[in-house]
Structure formats: structure tokens, C-alpha cells
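**Student:** please work out how this folds:
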Amino acid sequence: MSTSTAPDAKTVRQVRPALRAGRFSTVLRVPALVTIAVMVALLLVLFALDIAIGDFRIPIGRVLDVLGGGGTRAQRFVILDSRLPRALTAVVVGAALGLAGAITQSILHNPLASPDLLGITAGASVGAVAVIVGAGGGAATGTLALVGVPLAALAAGLATALAIYLMAWGKNTAGGSGVMAFRLVLVGIGVNAALMAVVSWLITRASLPDASMAQHWLTGSLNKADWSTLIPAAVGLGVTLLVAAASARTLAALRFGADTTRMLGVKIQTQQGILLATAVMASALATAAVGPLAFVGLAAPQIARRLLRTPGEPVIASALVGAIAVLGADLVSRTMFPIDLPVGVVTAAVGGPFLIYLLVRTNRKATL
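**Tutor:** Predicted coordinates:
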């Protein structure tokens, strides 16, 4: 007869150290922290390069001097009034799209669930284009640019998300009612196609100056980014970050199956609605700032997940990857081509093959 004894505490190897502060505790993942630190450093380097490189090149040391309050009057004008708003807009928009993509993919358990594929970006585009082509005189500027376009994009994006949410509602396999992720993705793809047709119709009904401005906006461009376009997108990103931070445990629980999530005491439909609403707000305001940037919300969470090797889409890392992607695309569009390309052209060129990769990978998993 053999007896089993509990292992001595000294023989138990601690795989990951824990951090505790009162009632708060977390696991310290050193490789993940190192990866995030590298991403932050890369983001800062790209940010400095995006400000320094242009028709009038400024050394990075001088850029730091101007940001610290020094520099000549001409350098302060170029950096503070022209390039700094553009670089900050790229960071904010990329982070907002990456964050929105991480939330939607985590909730729907689908790597293809992103604001641009689910029709949310198309809904925001309908609202923004309707304001642009209806502004008169071929431009939406001043108060209209600061309030009208972001407000219309937000309202249209939220209305689109609500419509998709309601159309995806039904009975699940367990006999209960709720939103089925697979149905929501299919409905979103259909709504996206319909809304892009509405956008095309609005452009054909507009005057030539309005249609030209709307078409340029639809390519996704940072050329006209300024403080007025940055503020609404920054507000949307800030609110989404606060909600995501407050709902971190809930978001982690929603990555499990419905039964497990209910056992953990999470009200699935309520929490899904809150998180999806904040993701819609972030992506809609980001879209209103620079136009639709294809595949950023799709690719950023999946890249972050592979870099950190996490079971789910990491929220903060996804925001960092999104910011790095848009900043990098802006640098490429301005320095590697004879003309200044819209940044959306670069994100679409890179994101298209990545979408094909995800489709092939998802299909292989489904057939195994």
C-alpha cells in the first residue's frame, strides 16, 4: 500500500511570478512585457521619423528640440502645425482600429470579425460621405468638419451596428436566444456590400467638387489631418480604452464558450452590447478622421496575438500594432513612391494578402 504526500513547497517550480497589490493580482509574463516594450520603442522611432521626413527634412535631434520648446520659427511651424497633427492622427486612428478589431474578434471568436468587414466602417462612411457631399461648395470645413462629419459617422456606424446585431439575433443550438457569431459575420458582410453601394450612389448624385473630395476621403488619407480631425478620434480611443480596461476580466471570460461564460457570472448579451458599442464608436470616429483604412482592424489583433503568443487577441498590444501599422504605412506612402499616395492604398495592399492567409488558415483548421 502506497501513500501519496503533497509536494514540498520548495520542489514546486514557479513558472510565472505573480504580482499582488491588495485585492489586485496578476501574473508577470516577462516575454510579453519585453515584446510590448519593443513595440513601444518601434512606435516612438516611427513617430519621430514620420515627423522628420518630408519635403523639408529635419534631423531627429532637431525634432526633439522643437517638441521640447526650442527650434526656429520655421521649424516649429513645420513640426507643430503640419507634421505633428498628422503623426498623432496616424497613431490614434491606428490604435483605435486595432483596439476595435481586438474587441470584436474576442467577442465573436472569429479572426475575420473586424469593423471594416462587418459593415461598421461602411456605415460610418455613409454618414460621413452624406455630410461631405451635402455640405455645399465642395468642402466640409470649420465647425462642420469638427462636429458634423464625426457625428454623422458615429451615428451611422452605431445605427449600422444595431441593425446588424438585431438581424443576427436568433435561437442558438442550446435553445436559448442571442446573437450568433457566425450569423453576425455573414450579415455584416452583406450589409457592408449594400452600404458601399449607397456610398457609390451618393457620389454619383454629388457635384464634381463634392464627389472628388468624397472619393479622396474614401481612399483613407492623412494628407488633410489636423487638430480638428484628431480630437474626435482621440476622444473615441480614450473612451474605448477606459471601457476595455474596466471590462478586462469580462472580455477574457467572453472568449470562452457561452456555458462557461455564464458559469463565471457574466451577462453575455449585456456585456457584448457594451463592448461592441465602444468598438463601433472607436472605429467610426477613426473612420471619420481619415476615411476607411482597410484591414488595420483585421490584421492588428492577429499579429499581436502571434507576437505575444496569447490564446486570445490582446487589447493593448493590438492597439500598438495598429498604431505602428498606420505610421509605417504613412512613411511608406510618402517616401517610397514618386507621388504622395493615400495611406489607405498601402494598408489595403498589405492587408489583402493577410486576409487570404487568414482565410486559408481558418479553412485548414476547419477541415482538420
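
**Student:** contacts and neighbour counts: CA atoms only from here.
**Tutor:** Fine.

**Student:** show me where the stretch 201-350 of the chain has helices.
**Tutor:** Along the stretch 201-350 of the chain, the stretches classed as helices by DSSP state H, counting those that start in this stretch are 208-218, 227-246, 248-254, 258-263, 268-290, 296-308, 315-335, 343-367.

**Student:** residue 115 versus the residue lying closest to residue 67 once chain neighbours are set aside, what's the distance?
**Tutor:** Once flanking residues are discounted, residue 67 sits nearest to residue 80: 7.7 Å by CA to CA, 6 or more residues apart in numbering. Note on residue 80: its distance to residue 115, by CA to CA, to the nearest Å, is 32 Å.

**Student:** please say which of those two ends up with more neighbours.
**Tutor:** Between residue 80 and residue 115, counting by other CA atoms under 10 Å, residue 115 is the more crowded of the two (34 against 16).

**Student:** need the three-state assignment for the more buried one.
**Tutor:** Recorded secondary structure, residue 115: coil (DSSP: H, G, I helix; E, B strand; the rest coil).

**Student:** contacts only, for it.
**Tutor:** Residue 115 sits next to 97, 100-101, 104, 121, 280, 283, 297-298 when contact means CA atoms under 8 Å, 6 or more residues apart in numbering.

**Student:** give me the contacts around stretch 345-359.
**Tutor:** 111-112, 219-220, 293-296, 298-299, 325-326, 329, 332-333.

**Student:** ok, of the residues you listed, which come out buried?
**Tutor:** For these, a neighbour count by 16 or more other CA atoms under 10 Å gives the buried set as 111-112, 219-220, 293-296, 298-299, 325-326, 329, 332-333.

**Student:** in a strand, residue 26, correct?
**Tutor:** Yes. Judged by three-state DSSP, residue 26 forms part of a strand.

**Student:** I'd like the distance between it and residue 298.
**Tutor:** As defined by CA to CA, residue 26 lies at a distance of 28 Å from residue 298.

**Student:** just residue 145 next, same as before
**Tutor:** Distance from residue 145 to residue 298, by CA to CA: 27 Å.

**Student:** next one: residue 100
**Tutor:** For residue 100, the distance to residue 298 - CA to CA - is 9 Å.

**Student:** contacts only, for residue 25.
**Tutor:** Taking CA under 8 Å, 6+ apart, we find residue 25 in contact with 18-19.

**Student:** kindly recompute the last result at 6 Å.
**Tutor:** Shown in contact with residue 25 (CA atoms under 6 Å, 6 or more residues apart in numbering): residue 19.

**Student:** re earlier: which of the contacts of residue 115 sits closest to residue 186?
**Tutor:** Lowest distance from residue 186 to those (CA to CA) belongs to residue 104, with 14.2 Å.

**Student:** one more to line up against the first:
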Amino acid sequence: MRTGVASGDRGDIGRRVLVLRRRWFAVRLDGRSVVVCAVLAAAIAGMAVLALMTGSYSLGPGQVVSALTGGETGLVHDIVVEWRLPRVAAALVFGAALGVSGALFQSLLRNPLADPGVIGFSQGSYTGALMVILMVNGTYWQLVGGALVGGMATALAVYVLAYRRGVHGLRLIVVGIGVSAMLRSLNTWLILKAELEQAMAAAAWEAGSLNGVTWNQVIIGGACITVFLLPAGMLSRSMRQMELGDDAAASHGVRISLVRVSLIVVGVALTATVTAASGPIAFVSLVAPQIARRLARTAGITLVPAAFVGALLCLGADYLAQHVAPTPLPVGIVTVVLGGGYLGWLLFSEARRRL
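**Tutor:** From the prediction side, this is the model:
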């Protein structure tokens, strides 16, 4: 372990960082990023308690804390631990995974519009899971497998179609948008050909919903996401060096092609795991990395702040989805509204900057 001033990463010169290094694994802790993450963690804790308190059976903060620490039994314990906590935990875990996935793609493609949903990977994961639902009415493990296969196949197709003496960010995004449109049409056709009950369930799930999420899905999904986050952390240093350009990264010994493919695989795996449990939750992976970068004031994309912002966004959107309308809404509807507004602002600001 050593403490020092960063010297090799663009935009971080003169900033105090703590580097925890253990053989092949290294974690950079920027001072401002640590403060930002601490503030976000406090906001997440407050939002989680509010979500656990609010519902048709209202509770006080003391009851919630007591139930979480084992001091409550009976109805209060069941409401907090068995009914509401799985949904809150799912929002936090899945939101963090989407934030990291978006950060990986935006750093890799050096484009703030590089989102798994925009470039078709989320649609591919949804197509794979949808086929499992409609054909075999599979278990959650089978949904995860179908979503992974669909997402990886889509990533491979987009990568191959976009390859012209290398893969450039804008070309991959344009190809991904086209593939996403084709897959969306395929998904619509599959739903129209399905039985009525299956079609209604699949259509509701397509909006992205945490309704009915169980501890089993949270535990399995959380375990898969944890496994996928480990290589993301291992690749973060190479990812930051690649933001300086492929030539500069190669001069530091980074194996560009291997790292690029590895980042795509990890990003797709994170997105597919979330999609298998809740359907495609749109725009969280687009918005979270950019908000995190602005809060931490870093030139490049950082994974940990993006995970915290993603968790807070998903939890806040799910709270609004449950309580803003007379009937609970899928969380994906709220994230589309918030993310669409952010996307419009981002496009407007980019257009003004280039004029």
C-alpha cells in the first residue's frame, strides 16, 4: 500500500490519491471521490430507510431500524425484512451494476452516449431472457443464462459489424442502435405470437420492474454481479490508460484488444444479470457515470462513484414509481422519463459546446 500524487492519469495531476496495491490488483482512492462516495452512501442510507418506512402500512424510522437489527418480530418484521427489503436491496445492487456497466462502455468508447441500452446490448439480453420465458418458462438461473447468451451474441454481432481495421466508438454506437432496433422488432413479434398470459407478463417485464423481486433473485443476482465486478476492478487501471488513446496505452504495456474484449464481456454480463431479474431498466447506465464524473470532477470515468450514483438513482426512481401515481409503476418508466430529460440536456450541451 502506498500514498502519493497521481501522475499518469489525465486530469488527475496534482490530486492526492491513495493506491492500495496487492500483486495484480490495485485500487485508486482519490480524495474527492472518497468524499463524494461517502455523501452518496449517506444519501442511499436515508433513501433506503424512507423506502422501508413508506407504504400502505406506514412505519417509523425507529421501527425500521429495530426490524433490521432483530428487535422487531411479527408483522413489522415481515413488512420490513420479507416484503420491502428485498426490493430495496435489488434496487441498490442492480443500480450499482448498471452504473458500473455504463462506466465501462463510456470509458471504452470515449463517448457519453455509450450505454448498453443505446447500443443494443440490453435488448439482446432481453431477447435471450424472453425466449427462455416464452419457450420453457424457465427458472431464474435459466433466465440469467438466456440473458447472458443473448447479450453476448448481440455484443459479438455489433463488434463484428462495426469492425473496420479496429473498432471506433461512433461506428459501434451507430451499428448498435441499428441492431437494437432490429431486436426490438423481434421482441415485439415474439410477444405478439405468445399466449395471452405470457405476453402480458413479458410486456410488463419489458418496462423494467422490481415488483415481485425475491430474496432468491437478490442473492443470486448479487453473487453474479460481485463475480463480474472483480475483473472490472482488475481492468480499471488499463481502462483509464486507454482513455489516453490506444497508442499511449500500448506504450505502457496494455494489451488493447484483450482489454477491450474483456471490458465488453464484463459490461454485458452485468447488464444481462440485471435484465434477467427485472427486465431492461433504461438510462441508469447512461446517466450514472456522467453524474459521477461531474461530482468527482475527474477527467475520466471512475467505477466506484458510478456504482454509488447508479444505486441511488435506481432506488430513488423505484420509490417514485411506487408512490408518485395511484397505481405503482414499473421503475423503468420513471428512469426513461428522467433519463430522457438528461439525454436531451446532454445533446443540447454537446451541440452548444461544438458551435
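
**Student:** could you check how far the residue nearest to residue 67 of the first structure is from residue 71 of the first structure?
**Tutor:** Taking CA to CA, one finds residue 80 of the first structure at 11 Å from residue 71 of the first structure.

**Student:** could you do residue 258 of the first structure as well?
**Tutor:** 58 Å.

**Student:** follow-up on the earlier one: from the contacts of residue 115 of the first structure, which two are the most distant?
**Tutor:** Farthest apart among the contacts of residue 115 of the first structure by CA to CA are 280 and 298. That separation is 13.9 Å.

**Student:** what count of nearby residues applies to the closest residue to residue 59 of the first structure other than its chain neighbours?
**Tutor:** Nearest residue to residue 59 of the first structure, sequence neighbours excluded (CA to CA, 6+ apart): residue 52, at 6.1 Å. By other CA under 10 Å, 22 other residues sit near residue 52 of the first structure.

**Student:** in this structure residue 52 of the first structure contacts residue 61, no?
**Tutor:** No. The pair residue 52 of the first structure / residue 61 is not scored as a contact, 9.2 Å apart, by CA atoms under 6 Å.

**Student:** secondary structure element for the residue nearest the centre of the second structure?
**Tutor:** For the second structure, the residue nearest the mean C-alpha position is residue 98 (0.2 Å; CA atoms, centre = their mean). Applying DSSP states H and E as the criterion places residue 98 of the second structure in helix 85-109.

**Student:** count of residues packed around the aligned residue in the second structure for residue 290 of the first structure?
**Tutor:** By TM-score structural alignment, residue 290 of the first structure lines up with residue 278 in the second structure. Using other CA under 10 Å, residue 278 of the second structure has 25 neighbouring residues.

**Student:** which position in the first structure pairs with residue 311 of the second structure?
**Tutor:** In the first structure, residue 311 of the second structure lands on residue 323 (TM-score structural alignment).

**Student:** now do the contacts for that match.
**Tutor:** Neighbouring residues of residue 323 of the first structure by CA under 6 Å, 6+ apart: 91, 94-95.

**Student:** need the contact list for the nearest residue to it once chain neighbours are set aside.
**Tutor:** Spatially, and ignoring its direct neighbours in sequence, residue 323 of the first structure is nearest to residue 94 (4.0 Å; CA to CA, 6+ apart). Applying CA under 6 Å, 6+ apart, we find residue 94 of the first structure in contact with 322-323, 326.

**Student:** now with 8 Å?
**Tutor:** Going by CA under 8 Å, 6+ apart, residue 94 of the first structure touches 296, 319-327.

**Student:** among the residues you listed, which two are most distant?
**Tutor:** 319 and 327 (12.3 Å).

**Student:** what number of residues are in the vicinity of the residue mapped onto residue 298 of the second structure from the first structure?
**Tutor:** Residue pairing (TM-score structural alignment): residue 298 of the second structure is matched to residue 310 of the first structure. When neighbours are counted by other CA under 10 Å, residue 310 of the first structure registers 11.

**Student:** ok, now how distant is residue 310 of the first structure from residue 304 of the first structure?
**Tutor:** Taken as CA to CA, the span from residue 310 of the first structure to residue 304 of the first structure is 9 Å.

**Student:** what helix or strand is the aligned residue in the first structure for residue 181 of the second structure located in?
**Tutor:** Counting by TM-score structural alignment, residue 181 of the second structure lines up with residue 193 in the first structure. Assigned by DSSP H and E, residue 193 of the first structure belongs to helix 181-205.

**Student:** with the second structure superposed, average distance for that helix?
**Tutor:** By mean CA distance after the TM-score superposition for the first structure, the fitted helix 181-205 of the first structure averages 0.5 Å away from its aligned residues in the second structure.

**Student:** pull out the buried residues from that helix.
**Tutor:** Those would be 181, 183-189, 191-192, 195-196, 198-199, 202-203, for helix 181-205 of the first structure by 16+ other CA under 10 Å.

**Student:** try stretch 215-229 of the first structure
**Tutor:** Result for stretch 215-229 of the first structure [16+ other CA under 10 Å]: buried residues 215, 217-223, 225-229.

**Student:** so residue 161 of the first structure touches residue 281, yeah?
**Tutor:** No. The pair residue 161 of the first structure and residue 281 does not pass the contact test of CA atoms under 8 Å, sitting 10.0 Å apart.

**Student:** ok, back up a step: of the buried residues of helix 181-205 of the first structure, closest to residue 171 of the first structure?
**Tutor:** Distances from residue 171 of the first structure to the buried residues of helix 181-205 of the first structure, taken by CA to CA, are shortest for residue 183, at 11.0 Å.

**Student:** translate the closest one into the numbering of the second structure.
**Tutor:** Matched to the second structure by TM-score structural alignment, residue 183 of the first structure sits across from residue 171.

**Student:** surely that match meets residue 161?
**Tutor:** No. Contact criterion CA under 8 Å: residue 171 of the second structure and residue 161 do not qualify, at 9.2 Å.

**Student:** neighbours of residue 19 of the first structure, how many?
**Tutor:** Applying other CA under 10 Å, I find that residue 19 of the first structure has 10 neighbouring residues.

**Student:** can you tell me which residues contact it?
**Tutor:** Counting by CA under 8 Å, 6+ apart, residue 19 of the first structure touches 25-28.
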